[in-house]
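Novice: just to be clear, the model below is a prediction. Sequence and coordinates:
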Amino acid sequence: KQNVFDDFIAAGEFLIAEQYTSSDKLAIMGGSNGGLLVGACLTQRPDLFQVAIPRVGVLDMLRYHEFTIGWAWAEDYGRSDDPDAFKYLIKYSPLHNIKKVEYPATFIMTADHDDRVVPAHSFKFAAELQHQQQGNEPVLIRIETSAGHGAGKPTSKLIDENADMLSFMLYNMNEEVSYKKLDQ
């Protein structure tokens, strides 16, 4: 798993080195397993990104298998009750690698009826990140009500969710957004 995080971080470093962007204009977002990716990269290289948005992410790698369908992922991740797997999981578990440093603006997204990645992952991650944050960037959590892991969400909820996410991202990258009326 660490290779995935290393590759993602290297991609961000490449974009900056080649002057496609800068760290103050680099935002990352991922959902579910991609939320794990964002959480791990956020805790491993908080200086690289201006905005991080983990959506319904697997963020507690030591207890994921204790909740709902999490047991089924053990073959992919390993389980923390196996001493060898524990040594590996503890090194990248986003929740367990939060330190007292400056983190980028972070918008953690979850849903109260998510039975795939229970919202406790996001609750614990948000609380610990808020507690350890040494910078001035916000660490917020958005909890969608009466919603699950993502599939089957009504269009109105998707619009609200994406509007909040994009607004947070653009605001925290100091991007000006202009609107033009379309000719009718």
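Specialist: In hand now; what should we look at? Numbering: from 1, shown residues only.
Novice: going by C-alpha atoms from here, please, whenever you check contacts or count neighbours.
Specialist: Fine.
Novice: neighbours of Asn136, how many?
Specialist: Residues lying near Asn136 (other C-alpha atoms under 10 Å) number 10.
Novice: shouldn't it be within a strand?
Specialist: No: secondary structure of Asn136 (DSSP: H, G, I helix; E, B strand; the rest coil): coil, not part of a strand.
Novice: for it, give me its contacts.
Specialist: Counting by C-alpha atoms under 8 Å, 6 or more residues apart in numbering, Asn136 touches Glu102.
Novice: now Glu102
Specialist: Residues near Glu102 by C-alpha under 8 Å, 6+ apart: Pro46, Asp47, Gln133, Gln134, Gly135, Asn136, Glu137.
Novice: and of these, the nearest to Asn162?
Specialist: In terms of C-alpha to C-alpha, no member of the contacts of Glu102 lies closer to Asn162 than Glu137, at 20.3 Å.
Novice: what ranges does this protein have for its strands?
Specialist: 27-31, 51-55, 105-111, 139-144 (DSSP state E).
Novice: Asp6: neighbour count?
Specialist: Residue neighbour count, defined by other C-alpha under 10 Å, stands at 16 for Asp6.
Novice: want to compare, so here's the second one:
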Amino acid sequence: WFTSTGGVRAPVYVMHKVGLDLDGSHPTILNGYGGFNSNTKPGFSTTRLAWLEAGGVYAVATLRGGSEFGETWHQDGMLENKQHVFDDFIAAAEKLIEAGFTDPDHLAISGGSNGGLLVGSAMTQRPELFRAVLCTYPDLDMVRFYQFTETNNMPALLEYGDASIPNQFEAMRRYSPYQAIRDGVKYPAVMLTTGDLDTRVSPLQGRKMAARLQAATASGLPVVLWYDSRGGHAGGRGRPISLRIEDTVRELAFLAQQLGLGEEAN
């Protein structure tokens, strides 16, 4: 369990091989979502299994904004309270380091859609805490996000806020990842993924974030953009298994290279 702002405590689920030495050296992926009253908890995944078999650690953070502890938990992570979600995620990362699972040179964060906003905010608020970021189909310019799609934005407006309302605009501006980028900061390695047919989150969000990060970062670490000209949100429904496998291999290879997974075996 970790403790976040306001004294709130929540679990972070950690998966690894039996007999892991807590020496702070293990390549670790921390995943989260924290929004839209969605329940996020660990489950079986061949993707995670491949990472664990290679010697990595996989963790899932329980964050405000979800449904894990009821509607009050959800409301404590939406609208003007959205920063609580990012505080929780950062606290979970710090707990993994404190417990000896990993360190900032071996810690990656991953998230998609609302989880993409999560990792984008965590990265721009605490860039020194992470080595790599996997950010897929994300909202990243929260001041203008509702202007970029022609589909129904009402669920997102109810969750994030409306920029035409002053107090909600100010809250979104403070945590918006795109607006938070600063020149000369040593940002982690980043892989952004977008789909040209995404009608929920415009692909321009990932593209403009990639361009801004490439111009701003002083770390020398890669900032790359993968865009699928035929893919929708999270790849889109009916995406062939072969393409999903390619997605997984590409993402895991990027994280493994950045975190040094498997280097001891070589």
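Specialist: Here it is on my side, so go on. Bear in mind the structure is a predicted one, so any value in this text is a computation, not a measurement.
Novice: quick revisit: put together TSV for the contacts of Glu102 of the first structure, with distance to Thr68 of the first structure on each row.
Specialist: Compiled in TSV, these are given as follows (distance: C-alpha to C-alpha, whole Å):
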residue	distance to Thr68 of the first structure
Pro46	30
Asp47	34
Gln133	30
Gln134	34
Gly135	35
Asn136	36
Glu137	33
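Novice: narrow those residues to just the buried residues.
Specialist: Buried members of the contacts of Glu102 of the first structure, counted by 16 or more other C-alpha atoms under 10 Å: Pro46, Gln133, Glu137.
Novice: redo the residues you listed as CSV? Include distance to Pro119 of the first structure.
Specialist: Below are those laid out as CSV (distance: C-alpha to C-alpha, whole Å):
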residue, distance to Pro119 of the first structure
Pro46, 23
Gln133, 21
Glu137, 23
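Novice: mind checking how far Glu150 of the second structure is from Asp141 of the second structure?
Specialist: 16 Å (C-alpha to C-alpha, to the nearest Å).
Novice: please identify which of these two sits among more neighbours.
Specialist: For the pair Glu150 of the second structure and Asp141, the greater number of neighbours falls to Asp141 (23 against 11), based on other C-alpha under 10 Å.
Novice: aligned to that one, what sits in the first structure?
Specialist: Alignment note: Asp141 of the second structure maps to Asp60 in the first structure; criterion TM-score structural alignment.
Novice: give me the mean distance between stretch 251-259 of the second structure and the first structure.
Specialist: On superposition with the first structure, the average gap between stretch 251-259 of the second structure and its aligned counterparts reaches 0.5 Å (mean C-alpha distance after the TM-score superposition for the first structure).
Novice: what residues sit buried inside that stretch?
Specialist: Buried, per 16+ other C-alpha under 10 Å, within stretch 251-259 of the second structure: Glu251, Leu252, Phe254, Leu255, Ala256, Gln258, Leu259.
Novice: just stretch 118-129 of the first structure next, same as before
Specialist: Of all the residues in stretch 118-129 of the first structure, those buried under the rule 16+ other C-alpha under 10 Å are Val118, Pro119, Ala120, His121, Ser122, Phe123, Phe125, Ala126, Glu128, Leu129.
Novice: which one of these is nearest Ser80 of the first structure?
Specialist: For those, the nearest to Ser80 of the first structure is His121 (15.5 Å; C-alpha to C-alpha).
Novice: quick one: map the closest one onto the second structure.
Specialist: By TM-score structural alignment, His121 of the first structure lines up with Gln205.
Novice: nearest to the spatial middle of the first structure, which residue is it?
Specialist: With distances taken as C-alpha atoms, centre = their mean, the residue of the first structure nearest its centroid is Pro54 (1.7 Å).
Novice: now do the contacts for that one.
Specialist: Applying C-alpha under 8 Å, 6+ apart to Pro54 of the first structure gives the contacts 29-32, 34-36, 38-39, 106-109.
Novice: now, which of those sits nearest Trp73 of the first structure?
Specialist: Ser32 (12.3 Å).
Novice: ok, that closest one - contacts?
Specialist: Pro54, Arg55, Val56, Gly57, Val58, Val117.
Novice: good, we can wrap up now.
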